[in-house]
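Participant: Sequence and predicted model, in that order:
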Amino acid sequence: MTTHVVVMGVSGSGKTTVAEGIAERTGWIFAEADKFHPQANIDKMASGTPLTDEDRWPWLRDLAAWMAEHAARGEDTVITCSALKRSYRDVLRADVAALGGGHRVVFAHLHGSAELIADRLKGRKGHFMPASLLQSQIDTLEELAPDEDGVVLDLSADPQQLIDEAVADVAPGR
């Protein structure tokens, strides 16, 4: 059985910081989902245009395949991904679930106020996602449903506390 943690949330919520911390603590393989985007998606977002579902499906399938490849080798993973909609999370779960054998895809949702996230985005440098797209992500976000494996973390907490909480939920004993 393997575990695959998807650290999710809107842009600027701290996904990379928390995911890297989980990977460091657990020794699991880490990937930044932004690295899987085709250049057309990056250019679209950089120009201030939100992605559509059609833009996202191939990207999500690539992320799911990456997790499934590692699961098939018995390797646990941690990946960042906005995973804004339930249907997106369903795609991320599908390939790993198809392997059978009790593999787990669990979501760590970094949740917080739009004001806090907007303040963080103002200070962020070197990322293609402009702060102007934050509201479109907030509008798209569907909270984790009770039947989804995951934990909601208050992103106003210290990053180390968020990492501790996530690890306690997804990798007890680490």
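Facilitator: Yep, that arrived.

Participant: rest of the way, CA atoms for contacts and neighbours
Facilitator: Noted.

Participant: Nearest residue to residue 151 in space, please, no chain neighbours.
Facilitator: Closest residue in space to residue 151, ignoring its immediate chain neighbours: residue 108 at 5.0 Å, by Cα to Cα, 6 or more residues apart in numbering.

Participant: now the one you found, what's its secondary structure?
Facilitator: The local conformation at residue 108, judged by DSSP: H, G, I helix; E, B strand; the rest coil, is strand.

Participant: roughly how far apart are it and residue 78?
Facilitator: If you measure residue 108 against residue 78 using Cα to Cα, to the nearest Å, the figure is 10 Å.

Participant: shared neighbours of those two, which are they?
Facilitator: By Cα atoms under 8 Å, 6 or more residues apart in numbering, residue 108 and residue 78 have these common neighbours: 5, 6, 7.

Participant: and these, which are buried?
Facilitator: Using 16 or more other Cα atoms under 10 Å as the burial test, these include 5, 6, 7 as buried.

Participant: Let's have those residues in TSV, adding distance to residue 89.
Facilitator: TSV is the format used below for these (distance: Cα to Cα, whole Å):
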residue	distance to residue 89
5	12
6	9
7	11
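
Participant: Check those against residue 55 and report the nearest one.
Facilitator: Among these, residue 6 lies closest to residue 55 (Cα to Cα), at 19.6 Å.

Participant: Kindly provide the distance from the closest one to residue 91.
Facilitator: 12 Å.

Participant: Residue 5 now?
Facilitator: Counting by Cα to Cα, the gap from residue 5 to residue 91 is 14 Å.

Participant: and what of residue 172?
Facilitator: Relative to residue 91, residue 172 is positioned 26 Å away (criterion: Cα to Cα).

Participant: what's around residue 46, how many residues?
Facilitator: Other residues near residue 46 come to 17 when the count uses other Cα atoms under 10 Å.

Participant: also this one, for the comparison:
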Amino acid sequence: MHFVFMGVAGSGKTTVAEYVAKRLGLPFAEADAFHPRANIEKMAAGVPLTDDDRWPWLRDLAAWISAHDALGESTVMACSALRREYRDVLREGAPGVCFLHMQGPAEVILERMAARADHFMPPALLESQLATLERLGPDEPGREFDVRSDVDTLTEQALEYVGECMRAADA
């Protein structure tokens, strides 16, 4: 099983995903680390990425999932995965990709983004991310989590969902 924590910047996807990966002892990937320098510079300058910027990045992420799947390893990833077609690319990496959508009000997320100083994504890009975001479809394996909950609660909720997915895969 492969678990992708998705959502806009500032939604807490990386924080919760890291906690879950650590608790379960699973390999973890932060999708931002896979961006080429040009993408990071573009976003840092407040310029939204285009699909042409994203496709190679998404294919690299799917390859990471595929490599771990070939080793028989489950994984945890934090990735915006804002649109269904982006999630479709990630699902090409292996069967059993589930999404945990960290979602909540723009005001809450904007407040979090403004409070962090160590990230290249400026709060000004939140609006473009929200405009791009497509919520999980009813046929997509995944669940939404309300980011107004504290990190410990979100982590426990995510662990419960991951457990459900793993039990269902074993059945």
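Facilitator: Ah, there it is. Source: prediction; values computed, not measured.

Participant: Next, the TM-score between them, please.
Facilitator: The TM-score (TM-score structural alignment, normalised by the length of the second structure) is 0.94; 166 aligned residues with a Cα RMSD of 1.2 Å.

Participant: picking up where we left off before, can you lay out the buried ones among the shared contacts of residue 108 and residue 78 of the first structure as CSV showing secondary structure?
Facilitator: Putting these into CSV (three-state DSSP) gives the following:
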residue, secondary structure
5, strand
6, strand
7, strand
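
Participant: Any idea how far the longest helix anywhere in the first structure is from the middle of the chain?
Facilitator: Secondary structure assigned by DSSP state H gives helix 53-72 as the longest helix of the first structure. Relative to the chain's own centre, helix 53-72 of the first structure is displaced by 12 Å; criterion: Cα atoms, centre = their mean, to the nearest Å.

Participant: what does stretch 158-166 of the second structure give?
Facilitator: Averaging C-alpha coordinates over stretch 158-166 of the second structure and over its chain gives two centres that are 16 Å apart (Cα atoms, centre = their mean).

Participant: What are the buried residues along it?
Facilitator: Using 16+ other Cα under 10 Å, the residues of stretch 158-166 of the second structure that count as buried are 158, 159, 161, 162, 165.

Participant: Over to stretch 118-126 of the first structure?
Facilitator: Within stretch 118-126 of the first structure, the residues scored as buried using 16+ other Cα under 10 Å are 118, 121.

Participant: what's the span of it from first residue to last?
Facilitator: Stretch 118-126 of the first structure has its terminal residues 16 Å apart, counting by Cα to Cα.

Participant: which bit of the second structure covers it?
Facilitator: Stretch 118-126 of the first structure corresponds to residues 110-118 in the second structure, going by TM-score structural alignment.

Participant: who touches the counterpart of residue 49 of the first structure in the second structure in this structure?
Facilitator: Alignment note (TM-score structural alignment): residue 49 of the first structure maps to residue 47 of the second structure. Residue 47 of the second structure makes contact with residue 125 under the criterion Cα under 8 Å, 6+ apart.

Participant: which other residues reach stretch 63-83 of the second structure?
Facilitator: With Cα under 8 Å, 6+ apart as the test, stretch 63-83 of the second structure has contacts from 1-9, 13-14, 17-18, 20-21, 26-32, 87, 90, 93-94, 129, 132-135.

Participant: Mind doing that once more with 7 Å?
Facilitator: 1-8, 13-14, 17, 21, 26-31, 87, 93-94, 132-134 (Cα atoms under 7 Å, 6 or more residues apart in numbering).

Participant: Next step: those restricted to strands.
Facilitator: By the criterion of DSSP state E, membership of the contacts of stretch 63-83 of the second structure in strands covers 2, 3, 4, 5, 6, 28, 29, 30.

Participant: What's the separation between the second one and residue 35 of the second structure?
Facilitator: So that's residue 3 of the second structure. According to Cα to Cα, residue 3 of the second structure stands 19 Å off from residue 35 of the second structure.

Participant: same check, this time on residue 81 of the second structure
Facilitator: The value you get for residue 81 of the second structure to residue 35 of the second structure, if Cα to Cα is used, is 13 Å.

Participant: And for residue 72 of the second structure?
Facilitator: Applying Cα to Cα, the value for residue 72 of the second structure to residue 35 of the second structure is 26 Å.
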